[in-house]
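**Student:** Predicted model and sequence follow; I will ask about them next.
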Amino acid sequence: MINFNGNLTASNLVLSSNNRAFKYGDGIFETIKVENLDIRFLEDHYFRLMASMRMLRMEIPMEFTMDFIEQEIIKTVQCNNLNNARVRVSVYREDGGLYTPKSNKINFIIEASELNVKVKDSYVLDLFKDFYVYSGLLSTVKTTNKLVNVLASIYADENAVDNCILLNEKKQVVEVMNGTIFLVVGNTIKTPAITEGCVKGIIRKKIIEIITAHPVYTIEETQISPFEIQKADEVFITNTIIGVQPVTNYKKNIFETKVSKELALALANLV
């Protein structure tokens, strides 16, 4: 069962051929983790969703409060007989128009599936160089246009690696295909700055907060060359579902995982 505009319906919902998310990528989404019917970092997800809708000039319904979103997510999770779930909230402009929409009003879909979280002991990373992410502000929003990520995922599958690093048009590191990348160099932990085109990840934000408060480590949001990855002591990636995934292999490099595991534990203890 899925939630379509607040109504629970069969998961084989057929959308119109004029659906704007399908025709133009005119939509956004949030991937959310639910554990024991508790929505992890609900407030952060909610405010990112609202900021994204404003940026895309979507009309935010009056009822779209944080309480409303929470209730609709939990309703969807429960109707699928789940306590732990991977949830996707998709918001897209109503049908109609060509590039110029007929309306800025929105529809939403909430989907819930079984939560499958497994941090891998061995995790191999590669570099995807076929296409680039543009380092503009729009790239920081989770829109439904994710062609570079799709092609990077196909490349990863064809080359038997777990994930790929995405680059921007300046050939600098942006992120991985499903999350944020961090490099540990001594006591400094680096991650690409938002100006490089990376998504404003929720777990990215939380890890940066943890590092900022840490007595030993310092954080740098900066421009990162692909060559710096091979010089790092550790590399790890983050996303909403997995939390922190240490990287063990990149090209000929084998990385340590001590700092990654320490930060993963700190993240798990956040309320």
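**Tutor:** That came through, no problem.

**Student:** alpha carbons only for contacts and neighbour counts from here, please
**Tutor:** Noted.

**Student:** any chance you could map the helices in the chain?
**Tutor:** Along the chain, counting by DSSP state H, helices occupy 20-24, 42-55, 66-79, 147-158, 202-213, 226-229, 258-268.

**Student:** got the ones you listed as TSV, with distance to E35 columns?
**Tutor:** Formatted as TSV, the entries for the helices of the chain read as follows, by distance: least, C-alpha to C-alpha, whole Å:
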stretch	distance to E35
helix 20-24	29
helix 42-55	12
helix 66-79	10
helix 147-158	27
helix 202-213	16
helix 226-229	33
helix 258-268	12
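
**Student:** I'd assumed N239 was in contact with T180.
**Tutor:** Yes. Checked against C-alpha atoms under 8 Å, the pair T180 and N239 is within contact range at 6.6 Å.

**Student:** These two: which is more packed in?
**Tutor:** T180 (24 against 19; other C-alpha atoms under 10 Å).

**Student:** V77 reaches R88, doesn't it?
**Tutor:** No. In this structure, V77 sits apart from R88 without contact. The criterion is C-alpha under 8 Å, and the distance is 10.8 Å.

**Student:** Comparing the two, which residue is more hemmed in?
**Tutor:** The residue with more neighbours, out of V77 and R88, is V77; 26 against 17, by other C-alpha under 10 Å.

**Student:** count of residues packed around the residue nearest to the more buried one when sequence neighbours are not counted?
**Tutor:** Excluding its sequence neighbours, the residue lying closest to V77 (C-alpha to C-alpha, 6 or more residues apart in numbering) is A112, at 5.6 Å. The local packing count at A112 equals 28, with neighbours defined by other C-alpha under 10 Å.

**Student:** is it true that A112 touches T76?
**Tutor:** Yes. Under the criterion of C-alpha under 8 Å, A112 lies in contact with T76, with a separation of 6.5 Å.

**Student:** Which neighbours do these two have in common?
**Tutor:** With contacts taken as C-alpha atoms under 8 Å, 6 or more residues apart in numbering, A112 and T76 have I2 as neighbours in common.

**Student:** hey, where'd the strands end up in the stretch 101-250 of the chain?
**Tutor:** Listed in chain order, the strands of the stretch 101-250 of the chain (DSSP state E, counting those that start in this stretch) span 106-114, 124-127, 163-167, 173-176, 180-185, 188-192, 218-222, 234-239, 243-247, 249-250.

**Student:** got any residues that touch both of V77 and R88?
**Tutor:** Here V77 and R88 share the contacting residues A112, scored by C-alpha under 8 Å, 6+ apart.

**Student:** what's the closest of the helices of the chain to K252?
**Tutor:** With distances scored as C-alpha to C-alpha, the stretch of the helices of the chain nearest to K252 is helix 226-229 (11.3 Å).

**Student:** Contacts made by the closest one with the rest, please.
**Tutor:** By C-alpha under 8 Å, 6+ apart, the residues outside helix 226-229 that reach it are 171-173, 183, 235.

**Student:** let's see it at 10 Å
**Tutor:** Outside of helix 226-229, the residues within contact range by C-alpha atoms under 10 Å, 6 or more residues apart in numbering are 127, 165-167, 171-174, 182-185, 235, 250-251, 253.

**Student:** Below is an additional structure, to be compared with the one above:
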Amino acid sequence: MFNFNGELFSKDREILNYNNRGFKYGDALFETIRCINGNVFFWEDHYFRLMSSMRILRMEIPMEFTLEFLEEEIKKVVANNGLENTAARVRLTIFRKDGGLYSPITNDVSYLIEVGTLESPFYLLSSDSYEVELFKDYFVNKDMLSNLKTTNKILNVVAGVYAQENGYENCILINNDKQVVEVINGNLFLVKDNAIKTPPLSDGCLDGIIRKKLIEIIKKTEGLELQEDSISPFELQKADELFITNSISGIRPITKYRKKDYRNSTGKSLLGKLNAKARIDQF
């Protein structure tokens, strides 16, 4: 079942029509969230990012869209899918209501919540081979819209097709200045000695929830130095480790880029701290 504007429908029910603005113009935002045993992970961070993004896109925020209201709407659809005692993946999509061309006739919004199962209640570190390549056909813009989690993701889609066609698990995206920004489905971190580097938001990367949490962890970890700074593609093969972060996988080590093979000891250590932070967040 899924939740559309507070009402539950079976998965085979057709709700959205041809005039939907998310479909026609990508006029939508979304959050992908972990829900474990009925607890929504890092919910405050997801909520405040969503509210901030709605303001930036000039969407009207309904009075009932409180932290508590949306959390209960998520839990309602999780429970009605029988996932309240296990690990669930939640997607909350907000889109402007139908009407208009590029200029909408209303800034009022609708929401849709869908859920699926997850393999584990904890973030796990995969040891599988994970090879990536630089995607250079199109570029991420260096502006605030690139920081938002919108449904305008055609660059990511084309990069995903490129990865499939060439046998890669993922692609690294770059901006117009040819600086590394992120990967198709998350933020990127580079480890060199005791320094951990990630691109700044001003370079156009997604303002990721796990990126934010990991930055907090690294700053508090003795012996590690955080650097939010631009990354040149030339730095990638000089790194000791590369890893990806997102709300579903947590930390995903990259094992190979071109001729360079990477270790994952720092990523493994940080994953334990991230799991601990996620548990503390629930209390």
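**Tutor:** Ah, there it is. Computed from a predicted model, the values in this text were never measured in an experiment.

**Student:** before we move on, the earlier item: most packed of the strands of the stretch 101-250 of the first structure?
**Tutor:** For the strands of the stretch 101-250 of the first structure, the stretch with the most neighbours on average is strand 173-176, a mean of 28; neighbours defined as mean count of other C-alpha atoms under 10 Å.

**Student:** so where is it in the second structure?
**Tutor:** Against the second structure, the aligned range for strand 173-176 of the first structure is residues 180-183 (TM-score structural alignment).

**Student:** in the superposed pair, what's the mean gap between that stretch and the first structure?
**Tutor:** Its matched residues in the first structure lie on average 0.5 Å from stretch 180-183 of the second structure after superposition (mean C-alpha distance after the TM-score superposition for the first structure).

**Student:** give me every residue that touches the alignment partner in the second structure of N239 of the first structure.
**Tutor:** For N239 of the first structure, the equivalent position in the second structure is taken to be N246, counting by TM-score structural alignment. When contacts are counted by C-alpha under 10 Å, 6+ apart, N246 of the second structure touches 32-33, 185-188, 208-211, 252.

**Student:** Now rank those by neighbours and give me the top one.
**Tutor:** Neighbour counts for the contacts of N246 of the second structure were taken using other C-alpha under 10 Å; the highest belongs to L188, with 28 neighbours.

**Student:** so it makes contact with L201?
**Tutor:** No. Using C-alpha atoms under 10 Å, L188 of the second structure is not in contact with L201; the gap is 11.8 Å.

**Student:** Give me the number of neighbouring residues for Y134 of the first structure.
**Tutor:** Using other C-alpha under 10 Å, Y134 of the first structure has 17 other residues around it.

**Student:** Sorry, slip of the keys, the one I care about is E165 of the second structure.
**Tutor:** By other C-alpha under 10 Å, the burial measure for E165 of the second structure, its neighbour count, is 9.

**Student:** Which residue in the first structure aligns with it?
**Tutor:** So, by TM-score structural alignment, E165 of the second structure is matched to E158.

**Student:** measure its match to F108 of the first structure for me?
**Tutor:** E158 of the first structure sits 34 Å away from F108 of the first structure, taking C-alpha to C-alpha, to the nearest Å as the criterion.

**Student:** How about D44 of the first structure, nearest residue that isn't a chain neighbour?
**Tutor:** On the basis of C-alpha to C-alpha, 6+ apart, the spatially nearest residue to D44 of the first structure that is not a chain neighbour turns out to be I202, at 6.5 Å.

**Student:** what's the matching residue for that neighbour over in the second structure?
**Tutor:** Counting by TM-score structural alignment, the partner of I202 of the first structure is I209.

**Student:** same thing with D130 of the first structure?
**Tutor:** Using TM-score structural alignment, D130 of the first structure sits opposite D137 in the second structure.

**Student:** close enough to count as contact, that match and V161?
**Tutor:** No. Under the criterion of C-alpha under 10 Å, D137 of the second structure makes no contact with V161, lying 12.0 Å away.

**Student:** And for the nearest residue to N36 of the first structure once chain neighbours are set aside, the neighbour number?
**Tutor:** In space, and not counting its chain neighbours, N36 of the first structure is closest to N83: 4.9 Å by C-alpha to C-alpha, 6+ apart. Other residues near N83 of the first structure come to 15 when the count uses other C-alpha under 10 Å.

**Student:** what about the closest residue to V133 of the first structure other than its chain neighbours, neighbour count?
**Tutor:** Spatial nearest neighbour of V133 of the first structure, excluding adjacent residues (C-alpha to C-alpha, 6+ apart): N168 at 4.5 Å. The tally of other residues near N168 of the first structure (other C-alpha under 10 Å) stands at 19.

**Student:** you'd agree N168 of the first structure is up against Y132?
**Tutor:** Yes. Under the contact definition of C-alpha under 10 Å, N168 of the first structure touches Y132, with a separation of 4.8 Å.

**Student:** Could you find the residue nearest the spatial middle of the second structure?
**Tutor:** What sits nearest the mean C-alpha location of the second structure, by C-alpha atoms, centre = their mean, is N246, with 4.9 Å.

**Student:** Distance-wise, check that one relative to E182 of the second structure.
**Tutor:** In this structure, N246 of the second structure and E182 of the second structure are 11 Å apart, going by C-alpha to C-alpha.

**Student:** what sits in contact with each of these two?
**Tutor:** L188.

**Student:** any idea how far the residue lying closest to S120 of the second structure once chain neighbours are set aside is from G116 of the second structure?
**Tutor:** Here the nearest residue to S120 of the second structure in space, its sequence neighbours aside, is A87; by C-alpha to C-alpha, 6+ apart that works out to 6.2 Å. According to C-alpha to C-alpha, A87 of the second structure stands 9 Å off from G116 of the second structure.

**Student:** can you list residues touching both of those two?
**Tutor:** Any residue near both A87 of the second structure and G116 by C-alpha under 10 Å, 6+ apart counts here, and that gives 34, 78.

**Student:** can you list the strands of the stretch 101-250 of the first structure in TSV and add distance to L147 of the first structure?
**Tutor:** Supplementary listing: those in TSV, determined by distance: least, C-alpha to C-alpha, whole Å:
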stretch	distance to L147 of the first structure
strand 106-114	21
strand 124-127	16
strand 163-167	12
strand 173-176	13
strand 180-185	17
strand 188-192	21
strand 218-222	25
strand 234-239	19
strand 243-247	23
strand 249-250	24
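
**Student:** Which one of these lies nearest to A266 of the first structure?
**Tutor:** Ranking those by proximity to A266 of the first structure (C-alpha to C-alpha) places strand 243-247 first, at 10.2 Å.
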